[in-house]
Every structure is written in C-alpha cells, then in structure tokens.
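S.K.: sequence first, then the predicted structure, then my questions.
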Amino acid sequence: MSQDPYDEVKADVLTSLSQLHQLAGTISRLSRSGASDPLGDGDSELHRATAELEANLRTIEPDLEELDESVAAVAEPGVAARLGISDREVRARHDFVERVKGEVAAIRRQIPSQTVSPILDRKRHSAISAAYPPSYHTDDAREGGEDTADDPNAAFEAQHQTLLLEQQDRTLTDISGTVGLLREQAQLMGREVWEQNQLLDELDQHVDSTSSRLAKAQRRMDRFVRENNSTSNWLIFILMTALSILLFIILFV
C-alpha cells in the first residue's frame, strides 16, 4: 500500500503559513511605525520583510499544490477506504486546503498596498513640495495625505487580525475534530475492554465449573479406593486363612 503524503506536506504548509503570518505582522508593525527607506535603495527593514514574505509565498504555493493533489487523489472513489481514511477526514483535509488557499491569497493581496503606497505617497509629497512653497500646503491637505497613507496600513492590519482570528477558529475546529476522534476511539476501546471483561467472566465461570467437577471426581475416586482397599483386605485375610488350613491338612493328615 502506498504511503499517504498528506501529513508530511501539511506540516510543511503549516510551518510556511506560520512564517507568513509572522512576516505579515512585522510588515504591519513597520508600516504603523513609519519605517521608510531614507536612501531610496530598497534596503529598509520594511522592504526586506516584504521581499522575504514574497519569497515565502513562492515557497508555499508548490507545497499547497502538492497538498491539493494529495487531497484530490484521496477523494477518488475507493482510495480513501483502501488507505483507511474516513469520509470525515477527507472533508477535513479539503477544508484545510481551501482555508490555507484563502489565507495565502489574502496575504498576497496586501503586499502592493504595503510596499507601493508609502513610496507613492513620499513621491507625491516631494512633487508637491517642489511645485509649491510651504505656505501653499494647508493643514487639510496634510491631513488628507496622512489619511491616504494610513488607510492602507489600517486596512491591512484589520484584515491581518481577521485572518489570525479565522486561523484560530480553524485551529479550534481542528482540535475539536481531533478530540471527537479521540472520544470515538476511547468509546471503541471501552467497548473492547467490556467485551474482554465479559470473556474473562465467562472463562472464570467455566474454570469454576470445571474445578467443581474435578473435585467431585476426586471425591468419588477416593471413596472407590477406600472401598477397594477394605474389600482387598478381607480377601487377603480369607485367602491366608484358607492357605493355612490347607497347609495344616497337608502336613498333619
């Protein structure tokens, strides 16, 4: 029987997904703190985190495809039964793959708003500063620019928090499913233990019955031996008496 690759690939996907969420949180934190690239050479911490996030996305996608192919193969008629996988487990695997796909897609959608928007905002402010004197920059314009720069970060943070909550919900669901499977196994083990106890009770009854019959047979044998011993003693006494009389007659008559 061929080995099911689902568990191994799932572990790799979960590891990559955890790294993606950590990097997404780092990008969100750096965006809120106003991390920038003063030299404009793309070597800021924010850009490095974004590049690492994109690299991890490229890494997780092949694993996700392999996991999807594994789930599709198990879903083929007769394959799950041959591998000993229940229909519930097949549905759980399919839901897991779809959930991870959604989280990866959501994280990927947030990359442009985190990397392009701050740069464009800085270029826009530089162009305004070059075209107009400082006196032309009203407070309303500055507030509008700040709102424009902050909105993508706030949206990313909100969606990132939503993804984290959804991941926690899915994790709790997986844990609940695992607990359910453990409960079913415990019930099955309980039934098996009860059946074993029933068999042991029946065996004890058979042993007691056999012991009782053996005791009765032993008592009968003892009584038979005692009776035979008494009869044998009388026969020996009679034979000895007869032999004595016969010997007396032969010798003295």
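M.R.: Cool, the structure landed.

S.K.: all contacts plus neighbour counts: C-alpha atoms, from now on.
M.R.: OK.

S.K.: tell me which element Asp140 is part of?
M.R.: helix 139-252 (DSSP states H and E).

S.K.: next one: that helix to chain centre, how far?
M.R.: 28 Å (C-alpha atoms, centre = their mean, to the nearest Å).

S.K.: what residues does stretch 176-190 touch?
M.R.: By C-alpha atoms under 8 Å, 6 or more residues apart in numbering, no surrounding residue is in contact with stretch 176-190.

S.K.: now do the SS call for Gly34.
M.R.: The three-state label given to Gly34 by DSSP: H, G, I helix; E, B strand; the rest coil is coil.

S.K.: determine the number of other residues adjacent to it.
M.R.: 13 (other C-alpha atoms under 10 Å).

S.K.: distance of it from Leu46?
M.R.: To Leu46, Gly34 is 9 Å away according to C-alpha to C-alpha, to the nearest Å.

S.K.: could you do Ser209 as well?
M.R.: For Ser209 relative to Leu46 (C-alpha to C-alpha), the value is 84 Å.

S.K.: do the same with Val179
M.R.: Distance from Val179 to Leu46, by C-alpha to C-alpha: 41 Å.

S.K.: for these two, indicate the residue with more neighbours.
M.R.: Neighbour count, other C-alpha under 10 Å: between Val179 and Leu46, Leu46 has more, with 23 against 12.

S.K.: list the buried ones in the helix or strand hosting that one?
M.R.: For Leu46, the host element (DSSP H and E) is helix 45-74. Within helix 45-74, the residues that count as buried by 16 or more other C-alpha atoms under 10 Å are 46-47, 49-51, 53-54, 56-57, 60, 63-64, 66-68, 70-71, 74.

S.K.: putting a second one here so we can go through both:
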Amino acid sequence: VQKAVNTAQGLFQRWTELLQDPSLATREEIDWTTNELRNNLRSIEWDLEDLDETINILPANPRKFNLDATELGIRKTFITSTRQVVRDMKDQMSNSSIQALAERKNRQALLGESGSQSWSCGPDKYSRLDRELQLANSHFIEEQQAQQQLIVEQQDEQLELVSGSIGVLKNMSQRIGGELEEQAV
C-alpha cells in the first residue's frame, strides 16, 4: 500500500505541474496522468478497506495473529493517515480541475479573437460561442467516456476476482463431495 501511495504522490506531483503549465505536455499526457492518478487512488482506497476489515478481525483473537495492542494501533494509524493523504489528493484534484478549467476559459476569452471581431454583427457573431460550446461538449464527452472505460475496467477486475473465488469454491466443494463419498463407502 505504501508503494502505491508513493506512486500516486509522484503522479499527483506530475499532474499538478501539468495543470500549472499545460504547455509542458500534450492533451493525451494530461488525460493519461489524470486517469492513472484516479485509478491509483481508487485502488489504494480499496486496499485500505481490505486492511481495515482485516484489522477489525484481529481483536477477536490477538494471540492467533501474534499482535499486541501497540502494533494494532500502529496499523490503524497507518490506515487513517493514508486515507487522509488520499482524501487530500482527491480534494485537490477536484478543486484544481475546476480552477484550471476556469483559468483556461478566462485565457481563451482574453486572448481569443481580436476585439473588433468579437463585437461584429452578422452570421459570425456567435461562431466563437458555438466553437466554445462544441469544445466544452467534446471535453465532457471525452471525460464521460474515460470514466465509463474506468468503470468497465474495474468491473472486469471484480469479475476476475469473483471468478477466482468461484473456482476456489468449486474446488473445495469437489473435495468435500469426494470425502463424503469416501466416508459413505
């Protein structure tokens, strides 16, 4: 989990650099970094949930696991602090994305077309607005497609886990069935 957190922090640092100066990279790199960071943060959250469930089992039988209260406290503290780190990164991603988008739109408005063209009348009067709407729509569609792709990938991973569990259960039931047949004879 710590290694995954370190990876996520590296991605987060790169993502922050890219947002501060979008000229450093292509749109694809920014999108890739954003998606990888989101995936890593989700994965860490799932790992933390698993660790939390495991730690909640430990107090029932501490001797079996050879853990004292101090070690248990250290592990709980690790989970809590790691959750906070992940939460902070996710919060900053939400806020930074919104701020970066607003700054980009402001720059486009200020550096866009020249003043004489933006005040013109006729059929070109709304062409800039149309282009901005189309651009915003295409970005929205791209983000939605990326999120849907992430959901599909996560579902595939979950199906693989379920498939593995079913395989284990099948194997165990066959062994139990075999033992019952042996005992019946």
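M.R.: Received, thanks. Given the structure is predicted, the values throughout are model-derived calculations rather than measurements.

S.K.: where does the TM-score land?
M.R.: Aligned and superposed, the two chains score 0.54 in TM-score terms (TM-score structural alignment, normalised by the length of the second structure); 116 aligned residues with a C-alpha RMSD of 2.6 Å.

S.K.: rewinding a little: okay, the helix holding Leu46 of the first structure sits on what stretch of the second structure?
M.R.: Mapping helix 45-74 of the first structure onto the second structure (TM-score structural alignment) gives residues 29-58.

S.K.: ok, and what's touching the helix or strand hosting Lys64 of the second structure?
M.R.: Lys64 of the second structure belongs to helix 62-65 when assigned by DSSP H and E. Helix 62-65 of the second structure is contacted from outside by Leu58, Asp68, using C-alpha under 8 Å, 6+ apart.

S.K.: what's the next secondary structure element after that helix?
M.R.: helix 69-111.

S.K.: now for that following helix, which elements pack on it?
M.R.: helix 2-20, helix 27-57 (3 or more C-alpha pairs under 8 Å, 6 or more residues apart in numbering; DSSP states H and E).

S.K.: of these, give the one that comes closest to Ile98 of the second structure.
M.R.: Nearest of those to Ile98 of the second structure, taken as C-alpha to C-alpha: helix 2-20 at 10.7 Å.

S.K.: relative to the second structure, what is the average displacement of stretch 17-25 of the first structure?
M.R.: Mean deviation of stretch 17-25 of the first structure from its aligned counterpart in the second structure after superposition (mean C-alpha distance after the TM-score superposition for the first structure): 0.8 Å.

S.K.: same check, this time on stretch 88-101 of the first structure
M.R.: Averaged out, stretch 88-101 of the first structure is 0.7 Å away (mean C-alpha distance after the TM-score superposition for the first structure).

S.K.: also stretch 52-71 of the first structure?
M.R.: Looks like 0.9 Å for stretch 52-71 of the first structure (mean C-alpha distance after the TM-score superposition for the first structure).

S.K.: tell me which residues are up against that stretch.
M.R.: 4-6, 9-10, 12-13, 16-17, 19-20, 23-24, 90, 93-94, 97, 101, 104, 108.

S.K.: pull out the buried residues from those.
M.R.: 6, 9-10, 13, 16-17, 19-20, 23-24, 90, 93-94, 97, 101, 104.

S.K.: thinking again about what came up before, in JSON lines, list the helices and strands packed on helix 69-111 of the second structure along with distance to Ser138 of the second structure.
M.R.: As requested, those are arranged in JSON lines below (distance: least, C-alpha to C-alpha, whole Å):
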{"stretch": "helix 2-20", "distance to Ser138 of the second structure": "19"}
{"stretch": "helix 27-57", "distance to Ser138 of the second structure": "13"}
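
S.K.: mind checking those helices for the one nearest to Glu181 of the second structure?
M.R.: Comparing those under C-alpha to C-alpha, the one sitting nearest is helix 27-57, at 34.9 Å.

S.K.: any idea how far Val179 of the first structure is from the residue nearest to Val97 of the first structure when sequence neighbours are not counted?
M.R.: Take Val97 of the first structure and drop its neighbours on the chain: the residue closest to it by C-alpha to C-alpha, 6 or more residues apart in numbering is Asp68, 6.4 Å away. Relative to Val179 of the first structure, Asp68 of the first structure is positioned 25 Å away (C-alpha to C-alpha).

S.K.: any idea how far the residue nearest to Val97 of the first structure lies from Pro38 of the first structure?
M.R.: 43 Å.

S.K.: now the corresponding residue of the first structure for Val5 of the second structure: how far from Arg58 of the first structure?
M.R.: Superposed on the first structure with TM-score structural alignment, Val5 of the second structure falls opposite Leu17. Counting by C-alpha to C-alpha, the gap from Leu17 of the first structure to Arg58 of the first structure is 12 Å.
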